[in-house]
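Trainee: here are the coordinates; sequence isn't available:
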């Protein structure tokens, strides 16, 4: 059960903190890393989180949630864990969580929920205790630096004695590094994550500089304190001005302490290239059931909040880009500091529909096949993926064609160039995914519209 306390909504001042200087982060050989206030994968591709949180510690049997979250376009899932405040998640359980994230091509943000509301809520753990938990899990976390982020402690201070956040957070980071953790670390703000006293905002540079790896990202939770566009933009701008990495680690479309401006939160995150993670997939209680994004963990029953987060303007389906550690894509020669307006593929390990591929050689033994999968579907819209596989010889390019029989249309696409003529659709490779070795595969995706029936078409694939 997710428990929150109302906080006094104090207007954020327009004053921005001064630009602060600190040593540039070292380039990590492996793993997600921070550079220039942004998050990058080990190969240099920028990664912008788009996803939600899943309360695994209370609903450990709901393992299908990982695939369901992915099916709606997310590239990240934040997983709630406990070291003992609730039933502890063991090393074997956490290893299975990581496997589920990787199986469903999601970056996994693992968070310890025991620290929630420390100093104000009875039973809350210290950040030092949270570090003890992570050290106990080190054997299953080591080697997963490309796939996971460690969120040391959820909302580690309530509204009491928040000045202690800075030293406690710095000490936690130092202990993690001394224990040998090479992972990107995430730290939550005090004031139940909302930082209305600006402790995190004003001391983040000190905390960041204290990380010997310079690989810490800050997480702000935006609920009722952030109910105006001015408050949201001022807070985000403060971190951008300071060149410090920030993600919106939680937010909702309403809350007992006020009405968050989720539209501005999402549009500002998109325009600034900042990650966001909604709260939460399902299972909320204690009067905040309105924060559920699906009803009873059923992906086919999106709530109003779930529709807004996944399918609305600047939502996950239209802005998410899958981590290249899964797609194998290389960074573009001139990467943009802001995310693409097109979503990334959300592949399923078990395509919902997979017709027998058609193969069309272009000469010699160069062949390819293609399969079409509907990844997610909602009223009037859907997301699909096409997987292209080379035959027995390497190919330098591919073209996939199909004809819709039910009036569907393609509205957006990624990892391909799509042209349509009536119901006929032609998809061509991009410069970076046309060359495939024998038996190698790539994928592209798109959003489309439908009405009445959304049948799966037959495909032809022509190799070059």
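Mentor: The structure has been received and is ready for your questions. Everything quoted here is computed from the prediction, not taken from an experiment. Numbers count the residues shown, from 1 in each chain.
Trainee: rest of the way, CA atoms for contacts and neighbours
Mentor: Will do.
Trainee: Can you tell me the centre-most residue of the chain?
Mentor: residue 76 (2.7 Å; CA atoms, centre = their mean).
Trainee: Just to check, it is in contact with residue 102?
Mentor: No. The pair residue 76 / residue 102 is not scored as a contact, 10.5 Å apart, by CA atoms under 8 Å.
Trainee: Just the helices from the stretch 251-400 of the chain, written as ranges.
Mentor: 262-272, 304-311, 316-319, 324-327 (DSSP state H, counting those that start in this stretch).
Trainee: Kindly reformat the ones you listed as CSV containing mean neighbour count.
Mentor: As requested, those are exported to CSV (neighbours: other CA atoms under 10 Å):
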stretch, mean neighbour count
helix 262-272, 20
helix 304-311, 21
helix 316-319, 26
helix 324-327, 18
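Trainee: right, and the ones you listed - which one's nearest residue 140?
Mentor: Closest approach to residue 140 among those (CA to CA): helix 324-327, 18.8 Å.
Trainee: List of residues touching that closest one?
Mentor: Helix 324-327 has contacts (CA atoms under 8 Å, 6 or more residues apart in numbering) with 41, 45, 105, 146-147, 330, 442-443.
Trainee: Need these in a markdown table (columns: distance to residue 188 and secondary structure).
Mentor: Converted to a markdown table, those look like this (distance: CA to CA, whole Å; DSSP: H, G, I helix; E, B strand; the rest coil):
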| residue | distance to residue 188 | secondary structure |
| --- | --- | --- |
| 41 | 21 | coil |
| 45 | 25 | coil |
| 105 | 25 | coil |
| 146 | 21 | coil |
| 147 | 20 | coil |
| 330 | 31 | coil |
| 442 | 37 | strand |
| 443 | 35 | strand |
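Trainee: thinking again about what came up before, could you point out which of the helices of the stretch 251-400 of the chain sits nearest residue 29?
Mentor: Here helix 324-327 is closest among the helices of the stretch 251-400 of the chain (CA to CA), at 13.8 Å.
Trainee: about what we covered before: so how far is residue 452 from the residue nearest to the centre of the chain?
Mentor: According to CA to CA, to the nearest Å, residue 76 and residue 452 sit 32 Å apart.
Trainee: Which parts of the stretch 351-464 of the chain are strands?
Mentor: Applying DSSP state E, counting those that start in this stretch to the stretch 351-464 of the chain gives strands spanning 358-360, 368-378, 381-390, 398-403, 409-414, 417-421, 424-428, 441-449, 459-463.
Trainee: put this beside the first:
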């Protein structure tokens, strides 16, 4: 996935005037097919790819990713394979398993040989001819036989780097012709050179010639959009140059950021949607080498979408909003219900113990009915699954004592749509020892219209140290705590819980600790009259 910088685009008008498209007959095609610059299923329904790339050859054990990718609403998965040149060869048996997983999860399967990446510049990369050898080997041909309705054959990933890319036209044409001569009737997908980004416009300017090399007219083109495509104008001009000539194209890879520049992902989503073109996001999980930010989920966990994953799945023109299942799996042209449930209310916490908490929230509404809620733990901008519930309350267990947590919930409906995330609630679990004898001083250190600063001193008046502490009190006038220092604070209704941080976990006998917070008030700001330390009542004053 190494990418390079762009050069200026020539005008679309000049391109249209100088290039002539020869459109072969598509009468010989079976299953998925290309016609008039679009992709169609065998029954004549147009199919627009909305999917995700998955690095199967490097993570062969992550077979659950197929179902998880489908759960995003995707209708296609592009699967990384190896012909054995750079990585372990994927056998015909393994390819059959991949196809079976695609069919079981109702995904169209795009299979690609990744070893060709950067050929001519990347040491050890395979040529397109070597990739064709793989597809023509007996076990792979057997695996793909009869799968034309379900499988698209992507000859090789990014088959030329920034050296020798002038050979792309000949190399690609010859590879297509070898596959056709070998009996393949599948849709063939070909990637652009220049690490997939075609900054030299080699694919753009020679696409008609390559397309004409396929006597079945069943070839489509794939552009990878990273730093070269950092403006909406560049995205639009490139894609429209193919659309205007009725040459089939999709965005086979793209992301929200890259080391070679910042692609305009919003323009890619919007332009492909407006032109009716497919896109495949890179990639589900497992990226390395400094591009880990392109992971859509963390550690293959479908409940831990990254910011890129959230954008690609749930954002404007994203997968969930625009994907339509292939009709061969029972999908249709009717998009069905795409209305997400309303946002759930911000959870409140109760029944807090050292290992669990009960969360409750205002229920969501939906046009086809809410089927349940996903509970997530939020930390550092990422989410981890914490449970699920069919009702608008649930107990989350398995928590660590004396630990701060942040929770939120999503609502789901019968059509598989997911709401926006609720507000978050902070929870501090119970724990600690000691606290049988204590005294608390509470004061308002400063007050202004609608806000105030509270200072609290906790003294251990007993004879044993307090190890790990939680101080609780209730406000009588509806005050709320918004932030604290030297303590972890959370609030449920009127009750506030403040607990130790790492550096003040212990309060020695006869010793004290202090913390402060910012709160809000309206009308009255009376001081609390009762405090407990680890469940034991304290004197006040």
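Mentor: Thanks, I have the structure now. The shown structure was predicted, so the numbers you read here are calculated from the model rather than taken from an experiment.
Trainee: ok so, going back, generate a ChimeraX selection restricted to the buried subset of the contacts of helix 324-327 of structure 1.
Mentor: Buried residues among these (16 or more other CA atoms under 10 Å), as a ChimeraX selection:
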select :41,45,105,146,147,442,443
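Trainee: quick one: which of the contacts of helix 324-327 of structure 1 is nearest to residue 290 of structure 1?
Mentor: Ranking the contacts of helix 324-327 of structure 1 by separation from residue 290 of structure 1, with CA to CA as the measure, puts residue 105 on top at 27.9 Å.
Trainee: Please name the nearest non-neighbouring residue to the closest one.
Mentor: Excluding its sequence neighbours, the residue lying closest to residue 105 of structure 1 (CA to CA, 6 or more residues apart in numbering) is residue 326, at 5.9 Å.
Trainee: what sits against the counterpart of residue 190 of structure 1 in structure 2?
Mentor: Taking TM-score structural alignment, the alignment pairs residue 190 of structure 1 with residue 193 from structure 2. Residues in contact with residue 193 of structure 2 (CA under 8 Å, 6+ apart) are 118, 158-162, 165, 168, 202-203.
Trainee: hmm, try it at 7 Å
Mentor: Counting by CA atoms under 7 Å, 6 or more residues apart in numbering, residue 193 of structure 2 makes contact with 158-161, 165, 168.
Trainee: Include secondary structure when you put those into CSV, please.
Mentor: Shown next, in CSV, are these (DSSP: H, G, I helix; E, B strand; the rest coil):
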residue, secondary structure
158, coil
159, coil
160, coil
161, coil
165, helix
168, helix
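Trainee: in structure 1, which of the residues you listed remain in contact?
Mentor: Mapped onto structure 1 and checked by both residues aligned by TM-score structural alignment, their matches' CA atoms under 7 Å, the contacts of residue 193 of structure 2 keep the contacts 158-161, 165, 168.
Trainee: could the residues you listed be laid out in TSV, adding neighbour count?
Mentor: TSV is the format used below for those (neighbours: other CA under 10 Å):
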residue	neighbour count
158	29
159	30
160	31
161	25
165	23
168	21
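Trainee: ok, of those, which one's closest to residue 221 of structure 2?
Mentor: Distance to residue 221 of structure 2, by CA to CA, is smallest for residue 158 among these, at 11.5 Å.
Trainee: wait, the closest one sits on residue 118?
Mentor: Yes. Using CA atoms under 7 Å, residue 158 of structure 2 is in contact with residue 118, at 6.0 Å.
Trainee: Find residues that contact each of those two.
Mentor: residue 195.
Trainee: which residues in the stretch 151-300 of structure 2 form strands?
Mentor: Using DSSP E, counting those that start in this stretch, strands in the stretch 151-300 of structure 2 cover 151-154, 188-191, 219-225, 249-254, 278-281.
Trainee: Have a look at how far, on average, the last one is from structure 1.
Mentor: Think strand 278-281 of structure 2. Average distance, strand 278-281 of structure 2 versus aligned residues of structure 1 after superposition (mean CA distance after the TM-score superposition for structure 1): 0.2 Å.
Trainee: tell me, that strand lands on which residues of structure 1?
Mentor: Mapping strand 278-281 of structure 2 onto structure 1 (TM-score structural alignment) gives residues 275-278.
Trainee: if we can go back for a sec, could I get the strands of the stretch 351-464 of structure 1 as TSV with distance to residue 50 of structure 1?
Mentor: Putting the strands of the stretch 351-464 of structure 1 into TSV (distance: least, CA to CA, whole Å) gives the following:
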stretch	distance to residue 50 of structure 1
strand 358-360	34
strand 368-378	16
strand 381-390	16
strand 398-403	29
strand 409-414	16
strand 417-421	23
strand 424-428	26
strand 441-449	17
strand 459-463	31
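Trainee: quick one: which of those strands is nearest residue 295 of structure 1?
Mentor: Across the strands of the stretch 351-464 of structure 1, the minimum distance to residue 295 of structure 1, taken as CA to CA, is reached by strand 368-378, at 14.8 Å.
Trainee: wait, what's in contact with residue 253 of structure 2?
Mentor: Contacts were defined as CA under 7 Å, 6+ apart; by that measure residue 253 of structure 2 touches 224-225, 280-282.
Trainee: One more pass at 10 Å, please.
Mentor: Residue 253 of structure 2 is in contact with 1, 51-53, 78, 191, 196-197, 222-226, 279-283, counting by CA atoms under 10 Å, 6 or more residues apart in numbering.
Trainee: Show me how to select, in ChimeraX, the buried members of those residues.
Mentor: Listed next is the ChimeraX selection for buried residues among the contacts of residue 253 of structure 2, using 16+ other CA under 10 Å:
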select :1,51,52,53,78,191,196,197,222,223,224,225,226,279,280,281,282,283
